[in-house]
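1. sequence? don't have it. structure:
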């Protein structure tokens, strides 16, 4: 059953990641990967909230592992950072690495704190 919940969450998260990435990136005429940054920060916020509730194993599998796992794309973050560095855009690469890690951790912390506050 857990595997099915993870698959269902991933089936929703992956297309949403793609659509969000494309929509955000289309609004920015820059080599900086704004779309990837957006999905990673939003997914980190949501995962922090799921952990902060705390959610049961079924919700954690569906939303945490499945949905957030497919929505976020840290492998693409790594690839895009290396791509920027190799293309000579070292400032963008460094900014991407720093902003992604700091914003992702900050969003997860915020999601956790909000969930704890709202659930008492």
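-> Received the coordinates, thanks. Fair warning: this is a prediction, and the values are worked out from it, not measured in the lab.
2. please make it C-alpha for all contacts and neighbour counts, starting now.
-> Fine.
3. contacting residues around the residue lying closest to residue 116 once chain neighbours are set aside?
-> Distance criterion C-alpha to C-alpha, 6 or more residues apart in numbering; nearest residue to residue 116, sequence neighbours excluded, is residue 52 at 5.4 Å. Taking C-alpha atoms under 8 Å, 6 or more residues apart in numbering, we find residue 52 in contact with 111, 112, 113, 114, 115, 116.
4. in addition, the following structure is provided for comparison:
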């Protein structure tokens, strides 16, 4: 039964990512991948918050598995962030690529840490 909940949560997370990505791109049309950055930062924060809450409140591992691996795994996207970094390099924008690739990873780590502290 866990597998079914995991798959359902992953599907919902993927749809949430798709919807937010489209909304951000419509609101702020640019060639810089702000939408993916926003999605990955908010997802990292949410996973940190969830992990902190599970540890602090002794919730079962199912909460972290379904919401973290399922929903947030479907919501966030490392592969798209990697592709967008390479795309910036391909478009001869090395500074933007480094800022996005390394800076984005750093901001995601800080967001996850903040989430754990608040959880």
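-> Cool, the structure landed. The structure presented is a predicted model; accordingly, all values stated were derived computationally and were not measured.
5. picking up where we left off before, which of the contacts of residue 52 of structure 1 are retained in structure 2?
-> Shared contacts between this structure and structure 2 among the contacts of residue 52 of structure 1 (both residues aligned by TM-score structural alignment, their matches' C-alpha atoms under 8 Å) comprise 111, 112, 113, 114, 115.
6. need the counterpart of the third one in structure 2.
-> It stands for residue 113 of structure 1. With TM-score structural alignment as the criterion, the equivalent of residue 113 of structure 1 in structure 2 is residue 117.
7. name the element its match belongs to?
-> Counting by DSSP states H and E, the element that carries residue 117 of structure 2 is helix 104-118.
8. which residues sit against that helix?
-> Residues external to helix 104-118 of structure 2 that are found in contact with it (C-alpha under 8 Å, 6+ apart): 37, 40-42, 44-53.
9. ok, and the most crowded of those?
-> When neighbours are taken as other C-alpha atoms under 10 Å, the top entry among the contacts of helix 104-118 of structure 2 is residue 44 (27 neighbours).
10. just how off-centre is the helix or strand hosting it within its chain?
-> Here residue 44 of structure 2 sits within helix 34-56, counting by DSSP H and E. Mean C-alpha position of helix 34-56 of structure 2 versus that of the full chain (C-alpha atoms, centre = their mean, to the nearest Å) differs by 7 Å.
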